[in-house]
Structure formats: C-alpha cells, structure tokens
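J.: Dropping a prediction and its sequence here:
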Amino acid sequence: MGIESVLIMLVVGAVAGWLASLIVKGIGFRLLGNMALGIVGAFVAGLILPRLGLSIGGGFVGAIIHATIGAVILLFLIRIIKRA
C-alpha cells in the first residue's frame, strides 16, 4: 500500500467519522477519533452491507458513504452499550 492510499484512507475515515457524528447527535470525537471511527466503520460496513445485499458505487464518494454507514452503525452500538 502506497502513501497515497494511506492518505486517502485517512481522509475518507475523517470525513466519514465527522459525518457520522453529525448524524448521531450527542456523540462526537476529535480528528483522530473521527479517523479511527471512519476506518473501523468502513470495515464494519464491508462486513454487514454485502450480507444485506446492498452495494454502493465505487470511487471516493462511494467510499465515504460506505464508511459513514458503518460509522453510524458503530455509534448506535456505542450508544446502546453506554445505556446498558
């Protein structure tokens, strides 16, 4: 994996984490937290969405949407665990 791929992954993770924290009110992280949330969210969405039969287009915008969906799922799980 080249340096360009790593930088794109970090940017997609940061944008996806930021968008997910806007969608799920009350839970927000700083830049590094948003990057981690977006990257892990992309992994989670990569596991869940194909099993549901959902496919999102490729490219930069598709990667952001994909990672945002996974990050929102993660934030909802975090919220449920905190309430328990």
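T.: Sure thing, it's come through.

J.: Only C-alpha atoms from now on, for both contacts and neighbour counts.
T.: Fine.

J.: ok, and what's touching the longest helix belonging to the chain?
T.: Ranked by residue count and defined by DSSP state H, the top helix of the chain is helix 59-83. Contacts of helix 59-83 with the rest of the structure, by CA atoms under 8 Å, 6 or more residues apart in numbering, involve 12-13, 15-17, 19-21, 23-24, 27, 37-46, 56.

J.: What of stretch 17-35?
T.: Around stretch 17-35, the neighbours that count as contacts under CA under 8 Å, 6+ apart are 10-16, 36-38, 67-69, 71-72, 75-76.

J.: Let's see that with 10 Å instead.
T.: Under the contact criterion CA atoms under 10 Å, 6 or more residues apart in numbering, stretch 17-35 has outside partners 9-16, 36-42, 64-65, 67-76, 78-79.

J.: doesn't residue 42 make contact with residue 15?
T.: No: under the criterion of CA atoms under 10 Å, residue 15 is not in contact with residue 42, lying 11.7 Å apart.

J.: hold the first one in mind and look at this next one:
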Amino acid sequence: MSFIVWILIGLAAGAIAHRVLNSRGGFFGSLVVGLVGALVGGELAHLLRLNVTNGFLDQLIVATLGSVLFLFVWKKVFS
C-alpha cells in the first residue's frame, strides 16, 4: 500500500475515533491517533490471528478499531 493511502486511512480512522468518543482533535491530532491506532489494530489483528487482507475497507476497519481503543485508553490515563 502506498504511503499516501496509509496517511489517508490513518486520517480517516483518527477522525472516526474522535467522533465515536466525542473528543476534540484537529488534522494532526486525528492523523496521529489514526496512525497509532492502525499500529495497535494491526498488532491486535495479528495476535488474534484475524485474516485481514490488504483491501482499503479491511485496513480502515482495523485502523478505526485500533484508534478507538487507543484514544479510549489515552483519555482514561490522562484525564
């Protein structure tokens, strides 16, 4: 997957996570949350042995779930 697609997935996943958890985050906040969430979601998918393809929708779902989890933990620890 190209670098630009990876950035777009991270940005979308971060924005969705901010909406789900009703938190504030601008462009860079959403991007960081989305990229970290993609790493978290990817690791969880690997640990759970989920068969995730390289499709855009699969990657977006994994990144979004990881982003929501990451942002939830972040808010609990630092609030």
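T.: That came in fine, so what should we check first? Computed from a predicted structure; not experimentally measured.

J.: Any idea what the TM-score is?
T.: Scored by TM-score structural alignment, normalised by the length of the second structure, the superposition of the two chains gives a TM-score of 0.85; 79 aligned residues with a CA RMSD of 1.7 Å.

J.: before we move on, back to that, tell me which of residue 15 and residue 42 of the first structure has more neighbours.
T.: When neighbours are counted by other CA atoms under 10 Å, residue 42 comes out ahead of the other of residue 15 of the first structure and residue 42, with 26 against 20.

J.: For the more buried one, which non-adjacent residue is spatially closest?
T.: What sits nearest to residue 42 of the first structure in space, not counting adjacent residues and going by CA to CA, 6 or more residues apart in numbering, is residue 67, at 3.8 Å.

J.: Check the spacing between the aligned residue in the second structure for that neighbour and residue 79 of the second structure real quick.
T.: Structural alignment (TM-score structural alignment) places residue 67 of the first structure against residue 63 in the second structure. Shown here: residue 63 of the second structure relative to residue 79 of the second structure, a distance of 23 Å by CA to CA, to the nearest Å.

J.: Please identify which of those two sits among more neighbours.
T.: Legend: neighbour count by other CA under 10 Å for residue 63 of the second structure and residue 79, higher for residue 63 (30 against 6).

J.: Helix or strand for residue 19 of the first structure, just tell me which one.
T.: The secondary structure element spanning residue 19 of the first structure is helix 3-23 (assigned by DSSP states H and E).

J.: Show me which positions of that helix end up buried.
T.: Neighbour-count burial for helix 3-23 of the first structure, with 16 or more other CA atoms under 10 Å as criterion, is recorded at 9-21.

J.: how about those residues, which pair is most distant?
T.: Comparing every pair within the buried residues of helix 3-23 of the first structure by CA to CA identifies 9 and 21 as the most remote, at 18.0 Å.

J.: how many other residues sit next to the counterpart of residue 74 of the second structure in the first structure?
T.: Residue 74 of the second structure maps onto residue 78 in the first structure when the alignment is built from TM-score structural alignment. For residue 78 of the first structure, the tally of surrounding residues (other CA under 10 Å) stands at 12.
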